[in-house]
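Enquirer: below is the structure, and that's it, no one-letter string:
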């Protein structure tokens, strides 16, 4: 019997049933009608929308209602700086950048250095803050609009965040955090309080503007529980409920049963990997291939369990026609895994070269993006 999967903001394990998550989390599937509406408003569909990688939402129809009435919305996403950045972390950010460009939206980007300290990723708070600034370089390197992007670390923007977080915290009970996150008596009180601080940026645009501003949160489906609580308290604070749009999680290079994870370096391609290391990871990645070339030519391979195909589908092949050809030739046996890995490596290499150059340039641009008290 397959291992039961686990999806929480802090742990993802097992073979994820994304349809079941929609039911368990109480979200809505992005329908063909909603995709048509997005295409009409945005002028195109992002590949992750076309392929069902961005697949679930809360109140996205309302966001589009407001946009079509001439009421702009803000974006809010974030990063818990536990380590360096791998391409799996970047999935919601690729999509967020597209949303910013298509809807000319202001983005609030939270770096939760306090969270990573409270949840024991670091022994010293300053270490989390330092990693946070390293992560900021990757965010800037992605090409977000500096005029519409506000990046802040919790510990450095706390005077703005804390009054909102306190209002939220007063309306969140310990029993709610137990029910949503499974907290127990052994959890420290910082962990229990933290969700109120993660809720705060959802209300910052309204606070800054002095009026209600709709907010859309693009994030991995694993982060949804935090924002269920934010949505619960929003009306009691006098703010609109933040809407959410969720992506699936990029599978591990090591095979089915998990996502790319910073705690398992071989599972993912990191933005600071040397080209030699990244190439080795791609060439050693798990595939859906057969035991021998003869068998694969005769029976074909299985792209649906293949980490290489997942990287094509999720990130590195924007052309739907070529992706379909990769899928077809994999299943027919015309394509061998070694050839497929080398083709993907060419795309990954180009991405890493561009990103690492942009990351170096970002060191001189941090102050154009950062908010501090």
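Expert: In hand now; what should we look at? From a predicted model like this one, the values you see are computed outputs, not experimental measurements. Numbers count the residues shown, from 1 in each chain.
Enquirer: rest of the way, CA atoms for contacts and neighbours
Expert: Noted.
Enquirer: what about residue 242, how many neighbours?
Expert: Residues within reach of residue 242, counting by other Cα atoms under 10 Å, total 27.
Enquirer: let me redo that: residue 166
Expert: Neighbour tally, residue 166, other Cα under 10 Å: 15.
Enquirer: what comes up buried for the helix or strand that contains it?
Expert: Element membership of residue 166 [criterion: DSSP states H and E] is helix 158-169. Residues 158, 160, 161, 162, 164, 165, 167, 168, 169 are the ones in helix 158-169 that count as buried (16 or more other Cα atoms under 10 Å).
Enquirer: ok, stretch 223-237 next?
Expert: 224, 225, 226, 227, 228, 229, 230, 231, 233, 234.
Enquirer: any idea which of these is closest to residue 317?
Expert: For these, the residue nearest residue 317 by Cα to Cα is residue 224; the value is 27.2 Å.
Enquirer: run through the residues that contact that closest one.
Expert: 9, 25, 244, 246 (Cα atoms under 8 Å, 6 or more residues apart in numbering).
Enquirer: ok so, going back, just checking, next helix/strand downstream of the helix holding residue 166?
Expert: Taking DSSP H and E, what comes next after helix 158-169 is helix 174-181.
Enquirer: how far does that following helix sit from the chain's center?
Expert: Chain-centre distance of helix 174-181: 23 Å, with Cα atoms, centre = their mean, to the nearest Å.
Enquirer: buried ones in it?
Expert: 177, 181.
Enquirer: which other helices and strands does that helix contact?
Expert: Applying 3 or more Cα pairs under 8 Å, 6 or more residues apart in numbering; DSSP states H and E, we find helix 174-181 packed against no helix or strand.
Enquirer: quick one: residues in contact with that helix.
Expert: 8, 183, 184, 192, 225.
Enquirer: cool, stretch 279-292 as well?
Expert: 253-255, 266-269, 296, 300-308, 336-338, 341-342, 344-345, 349.
Enquirer: same thing with stretch 153-171?
Expert: Against stretch 153-171 from outside (Cα under 8 Å, 6+ apart): 110-114, 129, 132, 193, 196-201, 203-204, 230, 233-234, 237, 371-373.
Enquirer: and here is the other one:
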């Protein structure tokens, strides 16, 4: 395919040559690093990863095919890169079905705003295209990579399920599953894992993901687990064993190495390559050079935070692009490219005109940092407050309904 940088797994490596000692930016599924206050250079990342930019032509095509405006995440370039998205749109035009796949690695009791991004766009995609969705909870991954017991990782998966359900997904078209609980009970999932594993060598996995000789063998095999939901035959209850239902995966760009490998192996399994949409990274409160961490409560806003906690975190920790004094700020203006409050507004303020008004006002010095933060606080208190209310109402029966393997409401 035109968007592939390499035709073979053995020619791929993390970041396709990104090296912490040679490049400013480093991205892999576990680490994101940039020496720039503005964060990752995404245009360079597209070139290095060999993906394609979501350009205006593709946006116009999406709007023409769906008859609806694209989500502001797409319009503003937050979802900026893709693999074979145009093919998914062509299939949709021909009334051929596809499904969505995204996931969550449960490492904390509640998700934070950064975790919310792929679920926001996935909900929009589900509603816009009227398609089914599978959500993988990689509790096994967190057990392998972190100091968790199996029981704790699985418990966190159920806690995160509440946040996912609270996003508003259609229960008749959404299947959420824990790896620990589903893989052994599926007639197709484990078989696809084994097919995948047989086609990838130990050296290829080490070369692609940087695993060392001291890593546990569970890590070596995990790519096959994350790849399996890309194939419709992994869900016989949903797709009746069909292996030819296309898959679209919305995810952050750091997950792309998993799916580059998946796209290489898929044809040799007799399966279709998954298509992808990549998002930018959501910045930590302390700025683009910092990393959000579920273990650092002050690096991010959690979906269970109270109004008071939201206000305190933004006022105290959100990195400012403003000047040192009010007088200097009025004269020189603020830098929106590094200001975290403004960057958060690009994600959660849907009104384009208001966002541009804020940008011009802050850049010219008319709007002060405190005023910018106040605007963000108001928006996030409303968004997270409504999410908290929905989450609090979710029952065990609701969770069971979403996590029961079944045929989803969709025509195949």
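Expert: Arrived safely, thanks for sending. Nothing here was measured: the structure is a model prediction, and the numbers come from that model.
Enquirer: and the contacts of helix 174-181 of structure 1, which of them are buried?
Expert: 8, 183, 192, 225.
Enquirer: got a markdown table for those residues, with distance to residue 20 of structure 1 too?
Expert: Shown next, in a markdown table, are these (distance: Cα to Cα, whole Å):
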| residue | distance to residue 20 of structure 1 |
| --- | --- |
| 8 | 14 |
| 183 | 23 |
| 192 | 27 |
| 225 | 15 |
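Enquirer: for residue 246 of structure 1, see how far away the residue positioned nearest the centre of structure 1 is.
Expert: The centroid of structure 1 falls nearest to residue 92 when counting by Cα atoms, centre = their mean (3.4 Å). Separation of residue 92 of structure 1 from residue 246 of structure 1 (Cα to Cα, to the nearest Å) stands at 8 Å.
Enquirer: name the residues contacting each of the two.
Expert: What both residue 92 of structure 1 and residue 246 touch, as defined by Cα under 8 Å, 6+ apart, is the set 218, 219, 220.
Enquirer: using a markdown table, please lay out the residues you listed together with secondary structure.
Expert: Putting those into a markdown table (DSSP: H, G, I helix; E, B strand; the rest coil) gives the following:
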| residue | secondary structure |
| --- | --- |
| 218 | strand |
| 219 | strand |
| 220 | strand |
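Enquirer: make JSON lines out of those and add distance to residue 68 of structure 1 and neighbour count.
Expert: Shown next, in JSON lines, are those (distance: Cα to Cα, whole Å; neighbours: other Cα atoms under 10 Å):
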{"residue": "218", "distance to residue 68 of structure 1": "19", "neighbour count": "26"}
{"residue": "219", "distance to residue 68 of structure 1": "23", "neighbour count": "26"}
{"residue": "220", "distance to residue 68 of structure 1": "26", "neighbour count": "23"}
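Enquirer: what is the nearest of these to residue 67 of structure 1?
Expert: residue 218 (16.4 Å).
Enquirer: isn't residue 346 of structure 2 up against residue 356?
Expert: No. In this structure, residue 346 of structure 2 is not within contact of residue 356 by Cα atoms under 8 Å, at 9.7 Å.
Enquirer: residue 103 of structure 2 belongs to a strand?
Expert: Yes. When three-state DSSP is applied, residue 103 of structure 2 is found to be in a strand.
Enquirer: quick check: nearest residue in space to the counterpart of it in structure 1, chain neighbours excluded?
Expert: In structure 1, the residue matched to residue 103 of structure 2 (TM-score structural alignment) is residue 78. Using Cα to Cα, 6 or more residues apart in numbering and skipping residues adjacent in sequence, the residue nearest residue 78 of structure 1 is residue 110, 4.4 Å away.
Enquirer: how is that neighbour assigned, secondary-structure-wise?
Expert: strand.
Enquirer: my read: it touches residue 139, true?
Expert: No. Residue 110 of structure 1 is not in contact with residue 139 according to Cα under 8 Å; the separation is 11.1 Å.
Enquirer: hmm, back to that, possible to save the shared contacts of residue 92 and residue 246 of structure 1 as JSON lines with distance to residue 100 of structure 1?
Expert: Converted to JSON lines, those look like this (distance: Cα to Cα, whole Å):
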{"residue": "218", "distance to residue 100 of structure 1": "11"}
{"residue": "219", "distance to residue 100 of structure 1": "14"}
{"residue": "220", "distance to residue 100 of structure 1": "17"}
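Enquirer: what about residue 202 of structure 2, distance to residue 378 of structure 2?
Expert: Taken as Cα to Cα, the span from residue 202 of structure 2 to residue 378 of structure 2 is 51 Å.
Enquirer: same deal with residue 113 of structure 2?
Expert: For residue 113 of structure 2 relative to residue 378 of structure 2 (Cα to Cα), the value is 15 Å.
Enquirer: go on, residue 156 of structure 2?
Expert: Where residue 378 of structure 2 is concerned, residue 156 of structure 2 sits at a distance of 29 Å (Cα to Cα).
Enquirer: between those two, tell me which one has more neighbours.
Expert: A side-by-side neighbour count of residue 156 of structure 2 and residue 378, using other Cα under 10 Å, places residue 156 first with 19 against 13.
Enquirer: that one matches what in structure 1?
Expert: In structure 1, residue 156 of structure 2 lands on residue 131 (TM-score structural alignment).
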